[in-house]
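>>> sequence first, then the predicted structure:
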Amino acid sequence: MEDISTSRASAPNGVAVRLTVNSPEQMRELGLRLAKLLRAGDLVMLNGELGAGKTTLTRGLGVGLGVRGAVTSPTFVIARVHPSLGGGPPLVHVDAYRLGGGLDEMEDLDLDVSLSDSVIVVEWGEGKVEELTEDRLHLVIHRAVGDATDEVRHVTVTGLGRRWAAADLTVLAA
């Protein structure tokens, strides 16, 4: 596998790492590495244009967390729960793309109830789920402009809150 390049920067209220991902396989590998950092109670927000790789990254998370079921886009069902196969936390995968409001509109999903014992990943979550916890990871995926293969992505991972203050996010590039 090609190396993922990285740089570390300060972010308002947190620490950020910027990664360059060169293929869908590397995006999935990024999800595998990210899974090693996650535990029950973690909220991960994924933002990026359609086709940026949010679900591909979440597939890697699912494999890394050892959950049951194929991780697919929950666009039409809004949320899928993938129970753990080995005693770890379940993965709750949410697609908030079609939800216009904030946390109030998402109340029926009971994310606040699930958060303490699950890893919750919310695609298109910006402006909708931040009220769940001040401790969260925010990943923004951008397609590289002018990439002839349309596979290069720039991913910014920002750890927010006390949970992520001392975390070494550069391990995501290992």
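It's in. In this text the structure is predicted, and so the values were computed from the model without any measurement.
>>> make it CA atoms for all contacts and neighbour counts henceforth
Noted.
>>> do a quick rundown of the strands in the chain.
5-11, 14-21, 43-48, 79-82, 91-95, 119-123, 136-143, 153-160 (DSSP state E).
>>> in the first one, what's buried?
Residues of strand 5-11 classed as buried: 6, 8 (neighbour count, 16 or more other CA atoms under 10 Å).
>>> give me the angle between it and strand 14-21.
Using axes from the mean of the first three to the mean of the last three CA atoms, to 10 degrees, the inter-axis angle of strand 5-11 relative to strand 14-21 is 160 degrees.
>>> comparison target, given below:
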Amino acid sequence: MSSRSVAGTEAMEALGRELGARLRAGDLVVLTGPLGAGKTTLTRGIGAALNVRGPITSPTFVLARTHPALGDGPDLVHVDAYRLGNAMELDDLDIDYESSVVVAEWGRGLIESESASGSWLEVVIARPEGAGDAFDPEDAPEEPRTVTITGYGPRWEGMQW
């Protein structure tokens, strides 16, 4: 487990690029954090590192969005699990976990079992109390977030962030 302070959207996207550079097909990243914390911004950086077709936007209304690779790398599947009630609803999305990088917002406790390798990353983004309480996360102030990355399973054993 590793924690760091991330100040602003550019730094969050840069962290996503750093993380994305380490990801490969079959990897699962579970993002946890309140509305406006920066989950989609982090995913945008991951998508840039993976060189996938964009733009990367929140998949809230479509539940899952696949961004095809523009080169030889894996596709990115960006999932918003907030409105999913159980694993059966997740299965209905027919996600290709083995040949894609899957990033799941709001997926804690629901999607980890889908990891084919038994490994996944959990990224928890915390923001100061009261920050970004506006309905539109884009109106949230640029306050530092604390990002904690924890690796689970053999794929991430000993990985330093």
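Received, thanks. Model, not experiment: these values are computed from the prediction.
>>> quick revisit: and the strands of structure 1, which is most packed in?
Burial of the strands of structure 1 is given as mean neighbour count (mean count of other CA atoms under 10 Å); strand 119-123 ranks first at a mean of 26.
>>> now that strand and strand 43-48, what's the angle there?
Going by the same axes, to 10 degrees, strand 119-123 of structure 1 makes 20 degrees with strand 43-48.
>>> which part of structure 2 lines up with stretch 136-144 of structure 1?
Aligned using TM-score structural alignment, stretch 136-144 of structure 1 spans residues 120-128 in structure 2.
>>> now do that stretch: distance to the chain's middle.
Taking CA atoms, centre = their mean, to the nearest Å, the mean C-alpha location of stretch 120-128 of structure 2 is offset from the chain mean by 9 Å.
>>> give me the residues contacting that stretch.
27-34, 37-39, 112, 143-153, 155-156 (CA atoms under 8 Å, 6 or more residues apart in numbering).
>>> I'd like the strands of structure 1 written out as TSV, with distance to residue 62 of structure 1 added.
As requested, the strands of structure 1 are arranged in TSV below (distance: least, CA to CA, whole Å):
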stretch	distance to residue 62 of structure 1
strand 5-11	23
strand 14-21	19
strand 43-48	13
strand 79-82	8
strand 91-95	7
strand 119-123	10
strand 136-143	16
strand 153-160	18
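>>> out of those, which comes closest to residue 73 of structure 1?
Among these, the nearest to residue 73 of structure 1 by CA to CA is strand 91-95 (7.3 Å).
>>> residue 71 of structure 2 maps to what in structure 1?
Under TM-score structural alignment, residue 71 of structure 2 pairs with residue 86 in structure 1.
>>> residue 50 of structure 2 now?
Correspondence of residue 50 of structure 2 to structure 1, assessed by TM-score structural alignment: residue 65.
>>> show me the contacts for that match.
Applying CA under 8 Å, 6+ apart, we find residue 65 of structure 1 in contact with 32, 35, 36, 84, 88, 89, 90, 91.
>>> sweet, I'm off.
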